[in-house]
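Q: Predicted coordinates and the sequence they were generated for:
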Amino acid sequence: MTTLLPPDARIFVAGHRGLAGSAIARQLTDQGHEVITRGRAELDLRDADATLRFLRDTRPDAVVLAAATVGGILANDRYPVPFLEDNLRIQLSVLGGAHAADVDRLLFLGSSCIYPKHAPQPITEDALLTGPLEPTNEPYALAKIAGISQVRSYRRQFGRRYVVALPTNLYGPGDTFDPENSHVLPALIRRFHEAARDGRDEVVLWGTGTPRREFLHSDDLGRACVTLLRDYDGDSPVNVGVGEDLTIAELAATVAEAVGFTGRVGWDPSKPDGTPRKLLDVSRLAALGFAPTTPLPRGVRETYEWWLAEGAAAERPRRYATAPVDAARHQ
């Protein structure tokens, strides 16, 4: 089978310090590729001119756009402007810069949150734009949808081999455990860890515990993205998930066991649940020969052990600007 990514390809991973980007960079390095990276202080990806100069100077064979301003329900609700505008600027800079620098291969990471709130389950890729979005993350979702349209437009108008991956909920080493702005799984790890440490007999969590989610280990995402870079060249986005889900209550029980919390778990139904269910149809990815290999209980346990070992180094709280120029974290 002819690969779309030669073994000696040099690849720029935008967002290499984030959960997704770091996993993709690790997998590419393990496969023998030269991975090009730049930190926030070296390159502001919202700056189109600086991004284009960088891409023309380094001349990568491929680009992975994993950089984004991201966060959980609370952050999405509190800081809609940077979730919309920062992500639009990053996408315009990197995608437009890649084309102008004649980079013919690019992988854009979208998100499963772009699907309609009440999409039929499991969600197939053609459910995109068939219904209203979840209101709590609409600005972020709209930015990502614009990125998908941008990828398709470069394919249609210029014949670029740009493709889109839509990951489900991710977790793993490199995640953010900030108590206000993290996603659900690292937030649960921290909550149960602190409760066990302090000897509390109850943890009260947001919502009802009934929404269903799937969770993909970041290393499995990295492997899936390498597969897509090498073997996929289509107009449609590709779902990246595990094809199985569980309730948030079941997830909480899994995390509590991994952490060693033995008290009660309560629920606050006055807080939002978010989308009732979000399970991806992964048949398109499976047809490329890919399957995830990390069971959730093991992945949660290993993520918890990583966080304990990293300590303060794992604490990278995200800062959200009231205006995009103030630089929310995106790499």
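A: Nice, I can see it. Residues are numbered from 1 along each chain as shown.

Q: When you work out contacts or count neighbours from here on, use the C-alpha atoms and nothing else.
A: OK.

Q: Tell me, how many residues neighbour the residue nearest to residue 249 when sequence neighbours are not counted?
A: Of all residues not flanking residue 249 in the chain, residue 209 sits nearest, at 4.5 Å (CA to CA, 6 or more residues apart in numbering). Residue 209: 19 surrounding residues under other CA atoms under 10 Å.

Q: any idea how far residue 209 is from residue 79?
A: In this view, residue 209 and residue 79 are 25 Å apart by CA to CA, to the nearest Å.

Q: what do you get for residue 259?
A: The gap separating residue 259 from residue 79 is 31 Å, by CA to CA.

Q: what do you get for residue 158?
A: In terms of CA to CA, residue 158 sits 35 Å off from residue 79.

Q: Looking at these two, which is more packed in?
A: Legend: neighbour count by other CA under 10 Å for residue 158 and residue 79, higher for residue 79 (19 against 11).

Q: all strands for the stretch 151-300 of the chain, in order.
A: Along the stretch 151-300 of the chain, counting by DSSP state E, counting those that start in this stretch, strands occupy 161-167, 169-171, 202-206, 212-213, 215-217, 238-240, 246-247, 264-268, 277-278.

Q: So which of those strands is nearest residue 151?
A: strand 161-167 (5.9 Å; CA to CA).

Q: And here is the other one:
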Amino acid sequence: MKNLLVTGGAGFIGTNFVYYWLGKYSEDHIVVLDALTYAGNKDNLTEAEKNPKFEFVHGNILDQPLVEALLENHNIDTIVHFAAESHVDRSIHGPDEFINTNIVGTHTLLKAAKKIWLDAGKESHRFHHISTDEVYGTLGSNDPAFTESTPYAPNSPYAASKASSDHLVRAYHETYGLNTTISNCSNNYGPFQFPEKLIPLVIINILFNKSLPIYGDGRQIRDWLYVDDHNRGVDLILEKGVSGQTYNIGGTNEWANIDIVHLICDLLLEQFSNDKSLAERFSASPAAQATDPKILITHVKDRLGHDRRYAINAQKIKNDLGFLPDESFETGIRKTLTWFLNHQPWWNNLLSDSYKKWIATNYSEPI
């Protein structure tokens, strides 16, 4: 039986991890620590709060006394550290929060873990740090995919902050002997993803006949990983991963952004054709008139420092731990699309005031 502290557990990936873990390991206890910033949503965990093995704590990873108290009072033996500022555009316009949360926050957790675990002689423990493929920089179209030995070359304040936190985790293992593992994952998608991200943004904008802004030519390539495949990878690392090691978790599933947008347009058009009630719910959508939503695509100026391609070589976690994704991109994107169509009240509550104002002006019915 494990006692887990999950930081950032009210965010997108953390929420899915909580439900994954509670569903698979019914005897384990989970404490979620989340500051509930703009991307953290306590309502994500409504069903989890019905489980007596679950507890939510509203607090910040920068609060070391709080973290130490949680580790001690709940006899925590495993930290799964999701908490992070993660949106690249936001990091370009306001990097300070990324430095504070991703670097200083991670160091605060490490200091607390060292004090409560190592300094007290607790040998059975694990600090697992969730990172990103963006720490490796960018790839050319014919370059080999990132491996765990690829030199770090972050190109955005977000990526730099995650690279820094990775180095801190490694240092606490090498210097103090803290039992740590790191996973660098590719782009996740699935239920509960915040609406500013590419896939949910495209879905919602199509539903309300709003333009689909594509950076540059849209040929930026990413490796995409369904969120519960990511969680299975983390599970395997916690079960069988070697302390001090890093594991890349990828979907072996490279797509250009523009091709993803085209796929979502096609699948939504198909959904509207098969379910006539969608045309009533979202009458402003081009799909409600059987019109291809691709007419909404607009190309905008590329963002600063936009990496051209990410690709994960996940051979290490496959060979060493037996990881393989369960979902293809088509099965995963269909599940994601269905979830967003069935959970309009959830994402409506998260839409920005400016978006809601646009809806009120251009759409005849409230959402």
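A: Yes, it's here. Please read these numbers as outputs of a predicted model, since none were measured by experiment.

Q: Aligned to the residue nearest to residue 249 of structure 1, what sits in structure 2?
A: Under the alignment (TM-score structural alignment), residue 209 of structure 1 maps onto residue 218 of structure 2.

Q: In contact with the alignment partner in structure 1 of residue 302 of structure 2, which residues?
A: Counting by TM-score structural alignment, residue 302 of structure 2 corresponds to residue 271 in structure 1. Listed by CA atoms under 8 Å, 6 or more residues apart in numbering, the contact partners of residue 271 of structure 1 are 206, 207.

Q: go on, residue 176 of structure 1?
A: Residues counted as contacts of residue 176 of structure 1 (CA under 8 Å, 6+ apart) are 19, 182, 183, 186, 314, 315, 316, 317.

Q: any idea what it aligns with in structure 2?
A: Under the alignment by TM-score structural alignment, residue 176 of structure 1 pairs with residue 194 in structure 2.

Q: if I look at the closest residue to residue 175 of structure 1 other than its chain neighbours, how far off is residue 85 of structure 1?
A: Distance criterion CA to CA, 6+ apart; nearest residue to residue 175 of structure 1, sequence neighbours excluded, is residue 19 at 5.2 Å. Noted for residue 19 of structure 1: a distance of 21 Å to residue 85 of structure 1, by CA to CA.

Q: Looking at structure 2, which helix is longest?
A: helix 157-176 (DSSP state H).

Q: Go through that helix and flag the buried ones.
A: In terms of neighbour count (16 or more other CA atoms under 10 Å), helix 157-176 of structure 2 has its buried residues at 157-166, 168-170, 172-173.

Q: What is the nearest of these to residue 339 of structure 2?
A: So of the buried residues of helix 157-176 of structure 2, ranked by how close each gets to residue 339 of structure 2 (CA to CA), first place is residue 158, at 28.3 Å.

Q: Quick check: the aligned residue for the closest one in structure 1?
A: Aligned by TM-score structural alignment, residue 158 of structure 2 pairs with residue 140 of structure 1.

Q: ok, now which ones touch the equivalent of residue 116 of structure 2 over in structure 1?
A: Taking TM-score structural alignment, residue 116 of structure 2 has residue 101 as its aligned residue in structure 1. Residue 101 of structure 1 makes contact with 52, 55, 56, 59, according to CA under 8 Å, 6+ apart.

Q: mapped onto structure 2, which of the residues you listed hold?
A: Counting by both residues aligned by TM-score structural alignment, their matches' CA atoms under 8 Å, those that remain in contact in structure 2 are 52, 55, 56.

Q: Would you mind confirming that the first one makes contact with residue 97?
A: Yep, that's residue 52 of structure 1 we're talking about. Yes. In this structure, residue 52 of structure 1 is within contact of residue 97 by CA atoms under 8 Å, at 4.5 Å.

Q: Can you tell me the closest non-neighbouring residue to the aligned partner of residue 6 of structure 2 in structure 1?
A: Alignment note (TM-score structural alignment): residue 6 of structure 2 maps to residue 13 of structure 1. In space, and not counting its chain neighbours, residue 13 of structure 1 is closest to residue 64: 4.8 Å by CA to CA, 6+ apart.

Q: my guess is that neighbour meets residue 104, correct?
A: No. If you go by CA under 8 Å, residue 64 of structure 1 and residue 104 don't touch, sitting 11.7 Å apart.

Q: the more surrounded of these two?
A: Neighbour totals were compared for residue 64 of structure 1 and residue 104, and residue 64 leads with 27 against 18 (other CA under 10 Å).

Q: quick check, the more buried one in a helix?
A: No. Residue 64 of structure 1 is assigned strand when assessed by DSSP: H, G, I helix; E, B strand; the rest coil, not a helix.

Q: Give the aligned equivalent of it in structure 2.
A: With TM-score structural alignment as the criterion, residue 64 of structure 1 matches residue 80.

Q: still on that earlier bit, isn't there a strand covering the match of residue 6 of structure 2?
A: Yes. Counting by three-state DSSP, residue 13 of structure 1 falls inside a strand.

Q: Near it, how many other residues are there?
A: Neighbour count for residue 13 of structure 1, taken as other CA under 10 Å: 26.
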